[in-house]
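Engineer: Structure of the sequence below:
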Amino acid sequence: MERIGFVGLGRMGLPMARNLARAGYQVLAWNRTPKEAAGLTLAPSPKEAAAAGVVITMLADNAATEAVLLEILEGLPAGGIHVAMSTLGVPYSQSLEARHRARGQLYLAAPVFGRPEAAERRELRIAAAGPEEALEKVWPLLETLGQEVYRVGNRPHLAHAVKLGGNFLIASMLEALAEAYVLVGKHGVDREAFYQVVRGFFRSPVYENYGRILLERRFSPPGFALRLGLKDVRLIAEAADTAETPLPLGHLLLDRLLSGVARGLGEEDWTALLKLVEAEAGLEG
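Structural biologist: Below is the predicted model:
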């Protein structure tokens, strides 16, 4: 049985690790907060998880990844592979590549598109980038976790750029759809009727799934917390700044999500930005 290390058993990481175990891998899993996980072998530390030779990290952000990185670098053998499946900043991803190379290790980026329910059903979309030989080795793992896997380049940070670009589109869609719901609603249109038009005309799982969440106001428990959405939009702004790329819409989204956190919505789903749009239209309360 092939061994895989897995670091991060949050709302996304736990179902992903379990799917690997169900596929026949021995998963050596570690989480900052001890968590019982049937089917997984709990590792005492990130270092022990990395000693498997291939280790996946699925953590909240740059800081959470950095908090375990030294142990991963120490535990991963020469020629071992670290697969970062979190949403990370582009400059930070570039630094990870250099730090692994200095130790004779391989680093890949394979961030995922999808919410926890998609992770449960193995319906994630994955953007993968890194050295060809390492990608070939972990490709079966990625196909176990995702419905579709896209190869987007031979430098890991390219996958994180793709992920941030995709999240920029999702955040922009959320803002536009929330505003559209409020606009048509204030003219007396039933939101369910409008949703059916959107669902038919914009045939996309993103519009369909998020449109339904907004319609049903499923803000808690969060599939993706608004505070994490703010983190991602900050990473998008960082990527734009380092590439000298103006993002006017990105700054609007940054202010919108920052306002949501300031108003106490940080632990609700990021679709709760609908509440902010409604409040500005006089529908609060």
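
Engineer: Please make it C-alpha for all contacts and neighbour counts, starting now.
Structural biologist: Will do.

Engineer: A strand includes Val149, no?
Structural biologist: Yes. Counting by DSSP: H, G, I helix; E, B strand; the rest coil, Val149 is part of a strand.

Engineer: tally of neighbours for it?
Structural biologist: Neighbour count for Val149, taken as other CA atoms under 10 Å: 18.

Engineer: Check Val206 too.
Structural biologist: Val206 has 15 neighbouring residues, counting by other CA under 10 Å.

Engineer: now the other sequence, so there's something to compare against:
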Amino acid sequence: MQSNQKIALIGLGKMGSAIAEKLLEAGLALVVFNRTQNKTEPLQKMGAQVADSIQSAVSDADIVFTSVIDDEALLSVSKEILAHAKKGAIHVSTSTILPNTAKELEAMHEDAGCIYIASPVLGIPKAVRAKKATTFCSGNQTAIKKIIPLLETYSAMVENMGGSISHANVFKVCMNYSLITAIELISELYVFAEKSGVDKAYIQGALKYMYSHPAVHVYIDKIYQRDFDQVNFDMKGGNKDVHLFQKAFLDAGVSPDLASVFESKVTEALANQMENKDWSAVSDVIRRRSGLE
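Structural biologist: So this is what the prediction gives:
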């Protein structure tokens, strides 16, 4: 790690503050800026230099980290950064944003003679502080080689997704989407069990077992390979089960939202003569709806 690198970090919310702490703990000189100045105080005590503006934070920086809430905020902050950053400066964005926004930002930075790197973080601030986060990065490969040691100060794993700037954000969306569907699923199951008089502790234990179970891995691989002719459970059986799930939930006064989403795809699969395919072939319905077929 080059100790003479001049590093700035803009945005000291929970994630930005955690990342700043890890950079400082690694012995790196760091300039920080946040519009709410009191959030800089704990970092100043750790040795950070506090800037009074984005201009003063970035004008001499080789690498600028940003951690802001959304696409609009990142575009706005980036315009300020590019108005004052020196040529060749690397902007590392840790935010979860749209892939198309990443493309727009890359073009903006190229026009200004700077480099934009997408580097979203998978993990909560507590994971960052424990160096257990995962970071996905994509963009200019020479720049990524320079920043990987910095990303490793707060990440257990750094995944270089290659030169296409949007790929890290696509992957982050995939991971977060899987998380929200899991939250919805877990919530529905707990409510259904509770309303049916079953101790939720049984569901908790089963879910922890299920998500590490080889059966789940079978479907991860089957859908990846589109291996739907080797049938574990056919579409007709899936249709029966999804209706059973819906009725059981409704009988308990619980809305089976995920089952209803799944049912629409099973119905379409059956209408397209897929009754003898594995029920995971609903993946092909999603592909067709998305224009991949």
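
Engineer: residues touching Lys14 of structure 2, list them.
Structural biologist: Remark: with contacts taken as CA atoms under 8 Å, 6 or more residues apart in numbering, Lys14 of structure 2 is in contact with Pro125.

Engineer: On the three-state scheme, the aligned partner of it in structure 1 is what?
Structural biologist: Counting by TM-score structural alignment, Lys14 of structure 2 lines up with Arg11 in structure 1. Under three-state DSSP, Arg11 of structure 1 falls in the coil class.

Engineer: how much space between Arg11 of structure 1 and Ala98 of structure 1?
Structural biologist: 29 Å (CA to CA, to the nearest Å).

Engineer: Structure 1: which residue goes with Leu82 of structure 2?
Structural biologist: Leu82 of structure 2 maps onto Leu73 in structure 1, by TM-score structural alignment.

Engineer: With adjacent residues omitted, what lies nearest to that match?
Structural biologist: Spatial nearest neighbour of Leu73 of structure 1, excluding adjacent residues (CA to CA, 6 or more residues apart in numbering): His100 at 7.0 Å.

Engineer: pretty sure the one you found contacts Leu108?
Structural biologist: No. Using CA atoms under 8 Å, His100 of structure 1 makes no contact with Leu108, being 10.0 Å away.

Engineer: more crowded one of those two?
Structural biologist: Leu108 (28 against 22).

Engineer: Against Ala102 of structure 1, how distant is the match of Leu82 of structure 2?
Structural biologist: Leu73 of structure 1 is 10 Å from Ala102 of structure 1, by CA to CA.

Engineer: and the two? which has more neighbours close in?
Structural biologist: Higher neighbour count among Leu73 of structure 1 and Ala102: Leu73, with 20 against 9, using other CA under 10 Å.

Engineer: Can you verify the more buried one is assigned to a helix?
Structural biologist: Yes. Counting by three-state DSSP, Leu73 of structure 1 is found in a helix.

Engineer: I'd say it and Ala98 touch.
Structural biologist: No. Counting by CA under 8 Å, Leu73 of structure 1 sits too far from Ala98 to count as a contact (11.8 Å).

Engineer: which residues touch the most centrally placed residue in structure 2?
Structural biologist: Closest to where the C-alpha atoms of structure 2 average out (CA atoms, centre = their mean) is Lys172, at 2.9 Å. Lys172 of structure 2 makes contacts with Thr96, Pro120, Val121, Leu122, Phe136, as judged by CA under 8 Å, 6+ apart.

Engineer: Now intersect the residues you listed with the strands, please.
Structural biologist: Using DSSP state E, the members of the contacts of Lys172 of structure 2 that fall in strands are Val121, Leu122, Phe136.

Engineer: Show me what the second one aligns to in structure 1.
Structural biologist: Applying TM-score structural alignment, one finds that Leu122 of structure 2 aligns to Phe113 in structure 1.

Engineer: ditto for the last one
Structural biologist: Phe136 of structure 2 maps onto Ala127 of structure 1 when the alignment is built from TM-score structural alignment.

Engineer: now Asp199 of structure 2
Structural biologist: Match for Asp199 of structure 2 (TM-score structural alignment): Asp190.

Engineer: For its match, which non-adjacent residue is spatially closest?
Structural biologist: Val184 (7.8 Å).

Engineer: any idea which helix or strand carries the one you found?
Structural biologist: Assigned by DSSP states H and E, Val184 of structure 1 falls within helix 156-186.
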